[in-house]
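>>> Below is the structure, and that's it, no one-letter string:
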């Protein structure tokens, strides 16, 4: 086993503490990655605080990982020592079911293996990117394009692919009218990517305080959902709505903003159930859908797309001993727009 430093939470209340964890010795197709940066996702907070189910503590979160290949297994063909690589929300799947064979490993019929909080095929509890090193099979590693810095690449492994995948699947393109609900870590990436795909983009946010940012990211329009007139004015306006918020909202009200055959896609994952008035769907043949991340090939496609269009998230880099404060700021929506941990600070108390 390989012993590495990490920051872990030992209960649902925290705080984070410096500790050591074990990584497996390299199998023939494994890659050892020296982690340089790890993004903080709202999902980390939901998971670590037990809001999505029981947790086996201590837990090391982190599924937005960017680093350098430090060592490769004897049969690795895709990567070499020194390569710039990333790891996202999953580190394995069955690789044999229909979805896996079709490159949709995120929807593995036998359940993909999460980067943290899961049991892998070796019977080990997976631990994430708030650590100095990680061992991952080469098939679940992606390449960071040349010219893209590792710190801004990290959040693309979740926030980037989580928004790119539904935009691509539901056909974001010139002539499409797309709304993005929320301008946070996910939302600002959705705006940038949808704009680059040529769509007409509208941001729907609680207030107008981030309007200048939204327009700078590529939005054509920006409306406050706290203003009741917004829903009346925009009724039937959109072909696609991407809901990025991880809080309970009035789904039926947002469905009313869809045009005929429009789709509302939820990528935010609130802990509370969301209710839907079926008449909001059947009146205009609307759809209410969900989407998670993308498969490995689509994640690589997203990285290459972002590199081609110079799309990167806006980040605030923090040290490892600022994780607790960063989490509280995420919950208070006090970040523009993604925290990224500088893993070189991991050993500092």
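Alright, I've got the coordinates. Because the structure is a prediction, the values reported are computed rather than measured.
>>> only C-alpha atoms for contact and neighbour calcs from this point on.
Fine.
>>> which stretches of this structure form helices?
42-48, 98-101, 150-153, 159-169, 185-196, 211-217, 228-233, 251-255, 279-282, 296-308, 323-331 (DSSP state H).
>>> now for these, which one comes closest to residue 19?
Nearest to residue 19, of all the helices of the chain, is helix 323-331, at 14.2 Å by Cα to Cα.
>>> Could I get the full set of strands for the stretch 101-250 of the chain?
Remark: strands assigned in the stretch 101-250 of the chain by DSSP state E, counting those that start in this stretch are 113-114, 133-137, 142-143, 177-181, 200-205, 221-224, 238-243.
>>> dropping in the other structure now:
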């Protein structure tokens, strides 16, 4: 086992602070990674605060991890010391069920092992995330970062990016597809960039007129204000595909009305009960509604390759590890465009200050 410096919490509703954690000794199929950057996800805040009542303490958040290989186990064949690599939201799964065999590891029938706040499948130890100097991960769950991608901005692709990439690919978004993105936060801004890169005609749907310029700067072709009834009525039955990134309970009926024949709306933000859905809105135009989590390993690697080829990167603000609590407070008020990324070199600086 090895000891390293990390940031985490020992109880809910306290500030993240430095702590020492243990990483396991290398197993035959393990890869040891020095963490260069780690993205900050809204889930990190929720787990640190135990908002969902399921946090295992101590908790070290972070599941948007990028860095370099420092050591490999005896059976590792895909990576060598020095390679640029990434780790996303999960670090293990059963590898035997139908979901795992079909490359849908997040839907493992026996439960996937999250990068933090989970249990190691062999020892039962709590998994601890990427707000740390290094991490040890099973080779299968390590991704390769293409040379053309800037490591500083790669992390959020592993969560926000893959969350919207999955449905864009599953539903065949391509040149000419009429796509609407509801909400313009961490998920929404990535949906805009990726849909545009796929060749879609992209509209951002927002309640805020002030976000129109931001939406167009990200590549959106149109902006639709959902707070204007006449504009919403005029857009009825005009979209092939809608990505709904609103992260809380809301009324989806106004968005269903915007779907064209055989149109699909996918929820990627709200993980709680929704307001009642009017069945007639689904029957008319043969519309459908579904949900999507994160993608599997193969799909995430595909995303990294696509982003490298098309130079699609999230819009990020780099922060020091010591500024994480201020970043959490800013996230709570949506004061970020559009993702925070921690420069992990600052972690060691703080230890010696």
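Looks like it arrived, so ask away. Because the structure is predicted, anything quoted here is derived from the model rather than measured.
>>> sorry, back to before: next, format the helices of structure 1 as a markdown table and append distance to residue 30 of structure 1 and mean neighbour count.
Shown next, in a markdown table, are the helices of structure 1 (distance: least, Cα to Cα, whole Å; neighbours: other Cα atoms under 10 Å):
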| stretch | distance to residue 30 of structure 1 | mean neighbour count |
| --- | --- | --- |
| helix 42-48 | 25 | 20 |
| helix 98-101 | 19 | 16 |
| helix 150-153 | 21 | 24 |
| helix 159-169 | 23 | 24 |
| helix 185-196 | 30 | 28 |
| helix 211-217 | 38 | 17 |
| helix 228-233 | 51 | 12 |
| helix 251-255 | 43 | 19 |
| helix 279-282 | 47 | 16 |
| helix 296-308 | 16 | 19 |
| helix 323-331 | 29 | 16 |
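>>> what would those helices look like in CSV with distance to residue 265 of structure 1?
CSV is the format used below for the helices of structure 1 (distance: least, Cα to Cα, whole Å):
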stretch, distance to residue 265 of structure 1
helix 42-48, 17
helix 98-101, 20
helix 150-153, 24
helix 159-169, 7
helix 185-196, 12
helix 211-217, 20
helix 228-233, 18
helix 251-255, 10
helix 279-282, 13
helix 296-308, 18
helix 323-331, 22
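>>> For residue 128 of structure 1, which of those is the nearest?
Nearest of the helices of structure 1 (Cα to Cα): helix 42-48, 9.7 Å.
>>> what's the mean distance for the closest one versus structure 2?
By mean Cα distance after the TM-score superposition for structure 1, the fitted helix 42-48 of structure 1 averages 2.1 Å away from its aligned residues in structure 2.
>>> What span of structure 2 is that helix aligned with?
Helix 42-48 of structure 1 lines up with residues 42-48 of structure 2 when matched by TM-score structural alignment.
>>> Distance of the nearest residue to residue 271 of structure 1 once chain neighbours are set aside relative to residue 13 of structure 1?
Leaving aside its sequence neighbours, residue 271 of structure 1 sits nearest to residue 51 (Cα to Cα, 6 or more residues apart in numbering; 6.1 Å). Residue 51 of structure 1 is 12 Å from residue 13 of structure 1, where distance means Cα to Cα, to the nearest Å.
>>> who has more neighbours, those two?
residue 51 (15 against 10; other Cα atoms under 10 Å).
>>> wait, the more buried one sits on residue 269?
No - look at residue 51 of structure 1 against residue 269 with Cα atoms under 8 Å: they stay out of range, at 10.6 Å.
>>> What residues does the counterpart of residue 213 of structure 1 in structure 2 make contact with?
Matched by TM-score structural alignment, residue 213 of structure 1 corresponds to residue 214 in structure 2. Contact analysis of residue 214 of structure 2 by Cα atoms under 8 Å, 6 or more residues apart in numbering lists nothing.
>>> Tell me which residues touch the closest residue in space to residue 38 of structure 2 that isn't next to it in sequence, please.
Among residues not flanking residue 38 of structure 2 along the chain, residue 65 sits closest, at 4.6 Å (Cα to Cα, 6+ apart). Residues counted as contacts of residue 65 of structure 2 (Cα under 8 Å, 6+ apart) are 35, 36, 37, 38, 39, 86, 87, 88, 130, 155, 158.
>>> again, only using 7 Å
Contact analysis of residue 65 of structure 2 by Cα atoms under 7 Å, 6 or more residues apart in numbering lists 35, 37, 38, 39, 86, 87, 88, 130, 155.
>>> Could you do residue 82 of structure 1 as well?
Taking Cα under 7 Å, 6+ apart as the test, what residue 82 of structure 1 contacts is 68, 69, 70.
>>> Would you quantify the distance from the residue of structure 1 positioned farthest from its centre to residue 256 of structure 1?
Distance from the C-alpha centroid of structure 1 peaks at residue 283, with 32.6 Å (Cα atoms, centre = their mean). Note on residue 283 of structure 1: its distance to residue 256 of structure 1, by Cα to Cα, is 9 Å.
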